[in-house]
Each structure stands twice: as C-alpha cells, then as structure tokens.
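> Pasting a predicted model and its sequence here:
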Amino acid sequence: MQVIDDYLINAETFIIEPIYGEFGQLFSKVHEERGSYIVKKKPINLIKESCLYYGAGYKGRLDSSIKATGFQKKVPICIFEGQKIFFFPLGSPNNDDSSWVAHYHVEKVTSIGPQLSYIYFMNRLKIEVPFSKAVIEGEVMRTAQLRFIMLKRWNEEN
C-alpha cells in the first residue's frame, strides 16, 4: 500500500481508519474509489486540515452541526458544502484513533457479532469495525438528518 505524507478528503473518500506504524506512531488508512493509502497523519488531523482547505475550521463546522441538530456527542460534520461531503465519527471524535466515515458512500451495515459489524460501501468495499450495527446505523441516520437540514438551508438561499 502506498504511503503518503498528506491527503485531502474529497468526494471519492470512503473511510479514514486509524492504523499504527511499526514504532507506535498513529497514521491514517484512507480508502477511496481509486484505492487505499497510508497517510502519515492522524485521522482527526486529516479531517481538520480538509475542513480548513475547504474554507472553514473544524471547530466552526462542528459548532454549526451542533447548532443545526442539537447533537452533543459523536457529532457529524460537513467537510465541504460545495461537494456535499459529510463525515461521521465512529467513537468519540476527541479520540485520536477514531475512524471517520463518509455518509454518502455507505450502502449498508451488517452485524457479524455483538460489537462487530461490516460497513459496505458503494464500490463494494467492505470494512470491519468494532461497533454494533445499531450504533453505526444510528450514526448514519444522524448524519442524514444533518445533511437534510443543511441542504434545505443551502437551497433556501437560492
């Protein structure tokens, strides 16, 4: 797998997973339509840097999501409104090793154990995650709610 120093989240990004290097350093494993990469940055840093690149800081986007939805924990965010890129965290976003999932690309979730599931993406990629199906589906629904609210607001402006 190709190792790269930097990565910008885009419309083809499916999921960003934490992965530890051979000396214990935390990196990101990014899956997208064209393939997968190891990025020498933490998942949350890729989220924050991509938010800034697209015009607003992570904190501002997080505050906007909280204000729009009332959610206080595991809050989904819009990375870039121009391409309608919404991500949700699996686990606390305050933990450096949380995975981040692109809402648009999730096709379905299946349970493979009490706290173990597969997330299937539109390109047939299947990722095993240590969360129950109910938890993941809840996050998908919360992100759908944020997406609906924000799309409605953006359409009202036109």
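Perfect, thanks for sending it. These numbers were taken from a predicted model, which means no experiment stands behind them. Numbering: from 1, shown residues only.
> Every contact and neighbour count from this point should use C-alpha atoms.
OK.
> next SSE after whichever strand or helix holds Thr110?
Here Thr110, judged by DSSP states H and E, is contained in strand 106-113. The helix or strand immediately downstream of strand 106-113 is strand 116-121, counting by DSSP H and E.
> In that next one, which residues are buried?
Ser117, Tyr118, Ile119, Tyr120, Phe121 (16 or more other C-alpha atoms under 10 Å).
> how far is the following helix or strand past that strand from where the chain is centred?
Later in the chain than strand 116-121, the nearest helix or strand by DSSP H and E is strand 126-129. Centroid separation for strand 126-129 versus its chain: 14 Å, with C-alpha atoms, centre = their mean, to the nearest Å.
> Tell me which other helices or strands the helix or strand Pro89 falls within touches.
According to DSSP H and E, Pro89 maps onto strand 85-90. Contacts defined by 3 or more C-alpha pairs under 8 Å, 6 or more residues apart in numbering; DSSP states H and E place strand 85-90 against strand 77-80, strand 99-102, helix 133-156.
> And the contacts of the second one?
I take that to be strand 99-102. Strand 99-102 is contacted from outside by 13-18, 43, 85-91, using C-alpha atoms under 8 Å, 6 or more residues apart in numbering.
> So Ser92 versus Gln72, what's the distance?
In this view, Ser92 and Gln72 are 11 Å apart by C-alpha to C-alpha, to the nearest Å.
> Also Gly55?
Distance from Gly55 to Gln72, by C-alpha to C-alpha: 23 Å.
> put this beside the first:
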Amino acid sequence: MLIVKQYIIDKNTLAISPATAIEHHAVVLEKTQTIYVKQTPLEIIQYNCIIGGSTFEGRCLAAQQLIKRKQKVPILISEQPRLCVFPTQSPKNFECRWIVANHVCAVTAYEETDSSNLQTTIHFQSIKFHLMESPYQIKQQNLKAFVLHEALRQKTIIPI
C-alpha cells in the first residue's frame, strides 16, 4: 500500500475519493495503481491549483464566469496538459469525489443488483468506477467540464 503526503494530479489520475482511515484521507485511482494520500480530496485539488499558478477560489471564479454556472463547477488543474476535474457533489461535502473529465469514456447506470446505494458507473479506458450519484448528475458534471475545456480552448465564454 503506497501512502504519500501530497499528490500531484497528472495524466494518469482518474479519480480522487475520500477515505476515513487514520493514516490517509484520500484514495487516488490512477490508470495502473491506487495511491493513498494524507491530504483530503479537496486539499489535493487546492494544492494542485496552487502549483498550477492559481488558487482553488480563483479557478472556481474563472469557471463560474466562463460557463455561467455557480455550483459544482469543474476546475482546471493544469493547462499543459489540460486537465480538468469535476466534483460529484458540493466540494464542501465529505463524500465529494473528484473525477478527471479527460478520461471519462462513458457514464451509465449501475447494473448490479445488490443492496448498495450505487447508481452510476463511470467507464474509463480499462477501469469502471462506481458512484452513488445519478447518471444524470454525473453526465451534467462531465458536460460542464467539457464546456469549460472548450471555453478555454476557444478563449470565449460559453453559457450552458
């Protein structure tokens, strides 16, 4: 089990989830491994905004203005390569997970018949990631991330 103090989001990062373990506060799903991090998911996002030359608040404000949305906005983590994450819930909620939008291949309804509260499966290239939020919510969040990506690419405001 790999535990790190801080985590830098990169092209291998797929999702960041909260954890309640004593030795770590986040679980990062990468393409080929899982990493346990002493930072919370929000602290990971905030740290990556800082090393990317901005603040979490600044990235939120920019996203709000670029896509004309106020809540649960996607966050640009890196400009080169352009990496954008979106929250599954309000970033203030402990249960909020962060998904790297660049890697989402599909979002479908969770199909297992078990007693869990899972509703959604995010399909990455070779990994499935399950969530409690509805497929509609996750598709909307992914759409916001796509619109932010396009607004940055076109250097224009794109209201959705």
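Arrived safely. Computed from a predicted model, the values in this text were never measured in an experiment.
> before we move on, the earlier item: so which bit of structure 2 is the strand holding Pro89 of structure 1 matched to?
Under TM-score structural alignment, the match for strand 85-90 of structure 1 in structure 2 covers residues 83-88.
> Check what contacts the matching stretch and list those residues.
10-11, 72-78, 96-102, 133, 137-138, 141-142, 145, 149.
> now those residues: which count as buried?
Buried subset of the contacts of stretch 83-88 of structure 2 (neighbour count, 16+ other C-alpha under 10 Å): 10, 72-78, 96-102, 133, 138, 141-142, 145, 149.
> thinking again about what came up before, what is the orientation angle of the strand holding Pro89 of structure 1 with helix 133-156?
150 degrees (axes from the mean of the first three to the mean of the last three C-alpha atoms, to 10 degrees).
> Show me which residues of strand 85-90 of structure 1 are buried.
Of all the residues in strand 85-90 of structure 1, those buried under the rule 16+ other C-alpha under 10 Å are Ile85, Phe86, Phe87, Phe88, Pro89, Leu90.
> How about stretch 54-70 of structure 2?
Here stretch 54-70 of structure 2 shows Thr55, Phe56, Arg59, Cys60, Ala62, Ala63, Gln64, Leu66, Ile67, Lys68, Arg69 as buried, counting by 16+ other C-alpha under 10 Å.
> between these, which is closest to His24 of structure 2?
Distance to His24 of structure 2 across these (C-alpha to C-alpha) is lowest for Phe56, with 21.7 Å.
> Report the contact partners of the one in structure 1 that sits across from that closest one in the alignment.
With TM-score structural alignment as the matching criterion, the partner of Phe56 of structure 2 in structure 1 is Tyr58. With contacts defined as C-alpha under 8 Å, 6+ apart, Tyr58 of structure 1 is in contact with Ile47, Lys48, Cys51, Leu52.
> and the counterpart of the second one in structure 2, what helix or strand is that in?
What it means is Lys48 of structure 1. In structure 2, Lys48 of structure 1 lines up with Gln46, judged by TM-score structural alignment. Under the criterion of DSSP H and E, Gln46 of structure 2 resides in helix 41-51.
> immediately after that helix, which helix or strand?
Once the chain leaves helix 41-51 of structure 2, the next helix or strand it forms, by DSSP H and E, is helix 56-67.
> Now that next one on structure 1. Mean distance?
Once superposed with structure 1, the aligned residues differ from helix 56-67 of structure 2 by a mean of 0.7 Å; criterion: mean C-alpha distance after the TM-score superposition for structure 1.
> Could you check the angle that helix makes with helix 41-51?
Computed by the same axes, to 10 degrees, the angle between helix 56-67 of structure 2 and helix 41-51 is 80 degrees.
> Can you tell me how far Ile8 of structure 2 is from Ser17 of structure 2?
15 Å.
> neighbour-wise, which of those two wins?
Ser17 (19 against 12; other C-alpha atoms under 10 Å).
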